[in-house]
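Colleague: Okay, sequence plus prediction incoming.
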Amino acid sequence: MYAIRVEKLRKEFKVQRSREGLKGAFRDLFRREYTLVRAVKDISFAIPQGEICGYIGENGAGKSTTIKMLTGILVPTSGELRVNGFVPYKDREKFVRGIGVVFGQRSQLWWDIGVIESFRLLRKVYRVPEADFNKRLNELVERLQLQDILNRPVRKLSLGQRMRCELAAALLHNPSIVFLDEPTIGLDIVVKSEIREFLKEMNREHGTTILLTTHDLQDIEALCSRVIMLDDGRIIYDGGLEELKSTWGKGKEIVFQFGSPVPLSQLEMLTPDMPVRWSVNAEGSASVWIPRQGDAVAVSDVLSRVVGRFDIRDMKILEPNTDDIVREIYRVGSAEAGGAGPAETGGTPAGREAMRA
């Protein structure tokens, strides 16, 4: 069963076009001109219950607009969407009881009152029975380490403390789906790591479906097995993160630190039948580059020919960089092999199969 199902979803806005000069401004008072902007262009995808899915794209790609339609804040121009079986903008009162939302740059907490008072107000908003609320609150306070800040006004919290409270506020009513829009923006690496671990635990223990939008690809790598990539309002990739790496990664590099320098010629003699490239430097280290050629050469094959032959003091394997891969995909404009045109309804065979199910 799908937690989220979207078919041919479109959102258009009428944006006023201002004319230049004083004369133009005067004319705008009486006759305004508008430009039609399509923020989301007929996208389709389906997210099964219990999945953590990354929803990524450059600024202006349509991520936040999609989230606002999925949460019932915006009404689509056309297309169909269902979240937890509800049409968000039609069944809003029943629908919101099953979702949690965190906008990294907006707060749902009251600024001048204590955190615990905000939580109690949200209990009444979501009509959560007091016994259930207390049980859930105790669990969240312990896991997010909120004990020492519950009575502080929100305005006196650090950004990391506030984001932990925002997560707790979004989860007090135990929603089955959580929408996270830039939940780690501006946070230091320690707080980011804590929030990632909490989200993984929540998904594992409660089966919570999570749709995560972020510019921090480390969030995606830490949490998501699937990623939906948006460009100019269209889906250009829908599939696994590892599949994305294997398709677009340019290869792997193994760096060896030898006890004493090894001549390049000796290293090349180890792999004459492999399409690899060796290089050495004066400090006694050497690198072998394994290009992506349908996984014709495995890392283990190269290691088996080197280990035991030389005095290896240290070794590391450099994987494809996700940031560089995503940047290259946006440069090309498609995640299809060879840079084919944008995928209108989901990029990969897995994504298309999900839509047919």
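Modeller: Happy to help now that I have it. Because the structure is a prediction, the values reported are computed rather than measured. Numbering: from 1, shown residues only.
Colleague: Could you use CA atoms for every contact and neighbour count after this?
Modeller: Fine.
Colleague: So which bits of stretch 27-42 are buried?
Modeller: For stretch 27-42, the neighbour count (16 or more other CA atoms under 10 Å) marks 28, 38, 39, 40, 41, 42 as buried.
Colleague: Same question for stretch 281-296.
Modeller: Taking 16+ other CA under 10 Å as the criterion, stretch 281-296 shows 285, 286, 287, 288, 289, 290, 291, 292 as buried.
Colleague: Sort out which one of these lies nearest residue 10 for me.
Modeller: Set against residue 10, the nearest of the buried residues of stretch 281-296 by CA to CA is residue 292 (37.2 Å).
Colleague: So which of the buried residues of stretch 27-42 is the closest to residue 15?
Modeller: residue 38 (10.3 Å).
Colleague: Please determine how far the closest one is located from residue 61.
Modeller: 10 Å (CA to CA, to the nearest Å).
Colleague: which neighbours do the two share?
Modeller: residue 233 (CA atoms under 8 Å, 6 or more residues apart in numbering).
Colleague: re the thing from before, could you export the buried residues of stretch 27-42 to JSON lines, including columns for secondary structure and distance to residue 111?
Modeller: Shown next, in JSON lines, are the buried residues of stretch 27-42 (DSSP: H, G, I helix; E, B strand; the rest coil; distance: CA to CA, whole Å):
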{"residue": "28", "secondary structure": "helix", "distance to residue 111": "38"}
{"residue": "38", "secondary structure": "strand", "distance to residue 111": "35"}
{"residue": "39", "secondary structure": "strand", "distance to residue 111": "32"}
{"residue": "40", "secondary structure": "strand", "distance to residue 111": "33"}
{"residue": "41", "secondary structure": "strand", "distance to residue 111": "37"}
{"residue": "42", "secondary structure": "strand", "distance to residue 111": "38"}
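Colleague: want to throw the residues you listed into a markdown table with distance to residue 256?
Modeller: Output for the buried residues of stretch 27-42, formatted as a markdown table (distance: CA to CA, whole Å):
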| residue | distance to residue 256 |
| --- | --- |
| 28 | 68 |
| 38 | 51 |
| 39 | 49 |
| 40 | 48 |
| 41 | 48 |
| 42 | 49 |
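Colleague: Below is structure B, check it against A:
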Amino acid sequence: MGDAAVEVVDLRRTFKVPERETGLRASVRSLFHREYRQVHAVDGITFEIGAGEVVGFLGPNGAGKTTTLKMLAGLLHPTGGQVRVLGETPHRRRPDYLSRISLVMGNRNQLQWDTPAADSFELNRAVYRIPPAEFRSTRDELVDLLDLGALITKPVRNLSLGERMKVELAGALLHRPQMLFLDEPTLGLDITMQKRIREFIGEHNRRHGSSVLLTSHYMADVEALCRRVIVIDHGRILFDGDLAALGGRLAAYKELGVTLADGAADLSGYGEVRSRDGDRVTLRVPKETTPQVTARLLAEHTVLDLTVEDPPVEDIIELLLAAGHKAP
């Protein structure tokens, strides 16, 4: 294995899950003879993440994303394969390794619930043995970047979800980790707070060069932060490559946004009408006929505005999952 921040080769994780039929008889029988089935949560995946790279890790619920992150962070022992993060074997959980990574889960509390975040920050300083001067410098930088202000003096339980997520991020970054695992960091946040968190993650990456592996159901997070994405489903990688190339490889259509002087015109003859917002209509048009359709629109109507774009990333990933195999 080389010098990449994350190196994964044929990584596997299998869980043994008890199963039985419903009913009293099945319940009694299971007391003496319990049956199990093997669930392959992660089924032989291989990838690398370079130093300073921000990679999106995408897939539906149950695809194996969180299980993979937990193995990379050392919380789960792999069933098979090899994994190295920052040159270490994660499940050995050596103190030197743990001091260089951080795992943030949007649906988990990591700070003390009944005390101010500032107290938890001090506890983290002691746990990670951060020199006082370095701690104060990093804390003040995080307070400024995340606009924490008086939030860190309030008990965590009194904070809103968005405020709590900001202080959780700050607490996770006080020791300046080289590798950051983010599992749904904007889960449940409003649009404004999602944008603030995205901007912070991007700025932190630019300032400190930390590597980031990000899972999110909000494609705006991925599009804003990641040039590369890995798509996983049923524990297997379906796609690993450039985000911009994903649409070009899979999508067989373009989306045209059209605003006409005659907003009531019927445009169904030009393509599939996907939406109508006032006078603006969004059409889905086969990629190979897009130039001809665009020319017809301009020739046959008074066009006030026209845009041609790739389909939303969410739609492209749905196509990839439906295909069930790696994109060519």
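Modeller: That came through fine. Since this is a predicted model, take the numbers as computed values, not measurements.
Colleague: measure the spatially closest residue to residue 3 of the second structure that is not a sequence neighbour to residue 178 of the second structure for me?
Modeller: Using CA to CA, 6 or more residues apart in numbering and skipping residues adjacent in sequence, the residue nearest residue 3 of the second structure is residue 87, 7.2 Å away. Distance of residue 87 of the second structure to residue 178 of the second structure, given as CA to CA: 12 Å.
Colleague: Have a look at those two and say which one is more surrounded.
Modeller: residue 178 (21 against 15; other CA atoms under 10 Å).
Colleague: Look up the closest residue to the equivalent of that one over in the first structure, ignoring the ones flanking it.
Modeller: Aligned counterpart of residue 178 of the second structure in the first structure: residue 176 (TM-score structural alignment). Spatial nearest neighbour of residue 176 of the first structure, excluding adjacent residues (CA to CA, 6+ apart): residue 208 at 5.0 Å.
Colleague: And the residue nearest to residue 3 of the second structure? What does it align with in the first structure?
Modeller: Residue 87 of the second structure maps onto residue 85 in the first structure, by TM-score structural alignment.
Colleague: Quick one: the helices in the stretch 201-350 of the first structure, in order.
Modeller: Assigned by DSSP state H, counting those that start in this stretch, the stretch 201-350 of the first structure shows helices spanning 217-223, 241-248, 264-270, 299-306, 322-332, 349-356.
Colleague: So which bits of the last one are buried?
Modeller: By neighbour count on 16+ other CA under 10 Å, the buried set for helix 349-356 of the first structure is 351, 352, 354, 355.
Colleague: Now those residues in TSV, please, with extra columns for distance to residue 224 of the first structure.
Modeller: What follows is the buried residues of helix 349-356 of the first structure, written out as TSV (distance: CA to CA, whole Å):
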residue	distance to residue 224 of the first structure
351	15
352	19
354	17
355	19
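Colleague: Out of the residues you listed, which comes closest to residue 47 of the first structure?
Modeller: residue 354 (8.1 Å).
Colleague: Tell me where the stretch 51-200 of the first structure has helices.
Modeller: 63-70, 92-95, 115-126, 130-144, 159-171, 189-206.
Colleague: quick check, distance from the third one to the centre of its chain.
Modeller: Once both centres are worked out by CA atoms, centre = their mean, to the nearest Å, helix 115-126 of the first structure turns out to sit 28 Å from its chain's centre.
Colleague: Repeat that for the first one.
Modeller: Computed by CA atoms, centre = their mean, the separation of helix 63-70 of the first structure from the middle of its chain amounts to 14 Å.
Colleague: and it, how far from the second structure on average?
Modeller: Compared with the second structure after fitting, helix 63-70 of the first structure deviates on average by 0.5 Å (mean CA distance after the TM-score superposition for the first structure).
Colleague: which bit of the second structure covers that helix?
Modeller: Aligned by TM-score structural alignment, helix 63-70 of the first structure falls on residues 65-72 of the second structure.
Colleague: If you tally nearby residues, what's the number for residue 1 of the first structure?
Modeller: So residue 1 of the first structure, with other CA under 10 Å, has 12 neighbours.
Colleague: and residue 306 of the second structure, what is it in contact with?
Modeller: Residue 306 of the second structure makes contacts with 256, 257, 258, 259, as judged by CA under 8 Å, 6+ apart.
Colleague: Leaving out sequence neighbours, find the closest residue to residue 86 of the second structure.
Modeller: residue 5 is the one closest to residue 86 of the second structure (CA to CA, 6+ apart), at 4.8 Å.
Colleague: Aligned to that neighbour, what sits in the first structure?
Modeller: Using TM-score structural alignment, residue 5 of the second structure pairs with residue 3 in the first structure.
Colleague: so what's that match up against?
Modeller: 46, 47, 48, 49, 50, 82, 83, 84, 85, 177, 209.
Colleague: cool, and residue 173 of the first structure?
Modeller: 97, 98, 123, 126, 128, 133, 136.
Colleague: and what of residue 307 of the second structure?
Modeller: Residue 307 of the second structure neighbours (CA under 8 Å, 6+ apart): 256, 257, 258.
Colleague: same thing with residue 52 of the first structure?
Modeller: Residue 52 of the first structure neighbours (CA under 8 Å, 6+ apart): 203, 209, 210, 211, 212, 223, 224, 225, 226.
Colleague: Show where the helix or strand encompassing residue 39 of the second structure falls in the first structure, residue numbers please.
Modeller: Following DSSP states H and E, one finds residue 39 of the second structure within strand 35-49. Mapped onto the first structure using TM-score structural alignment, strand 35-49 of the second structure covers residues 33-47.
Colleague: And for stretch 222-239 of the second structure?
Modeller: So stretch 222-239 of the second structure sits over residues 220-237 in the first structure, by TM-score structural alignment.
Colleague: thinking again about what came up before, how about a markdown table for the helices of the stretch 51-200 of the first structure, with mean neighbour count and distance to residue 302 of the first structure added?
Modeller: A markdown table is the format used below for the helices of the stretch 51-200 of the first structure (neighbours: other CA atoms under 10 Å; distance: least, CA to CA, whole Å):
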| stretch | mean neighbour count | distance to residue 302 of the first structure |
| --- | --- | --- |
| helix 63-70 | 21 | 42 |
| helix 92-95 | 14 | 55 |
| helix 115-126 | 17 | 56 |
| helix 130-144 | 15 | 44 |
| helix 159-171 | 22 | 44 |
| helix 189-206 | 15 | 34 |
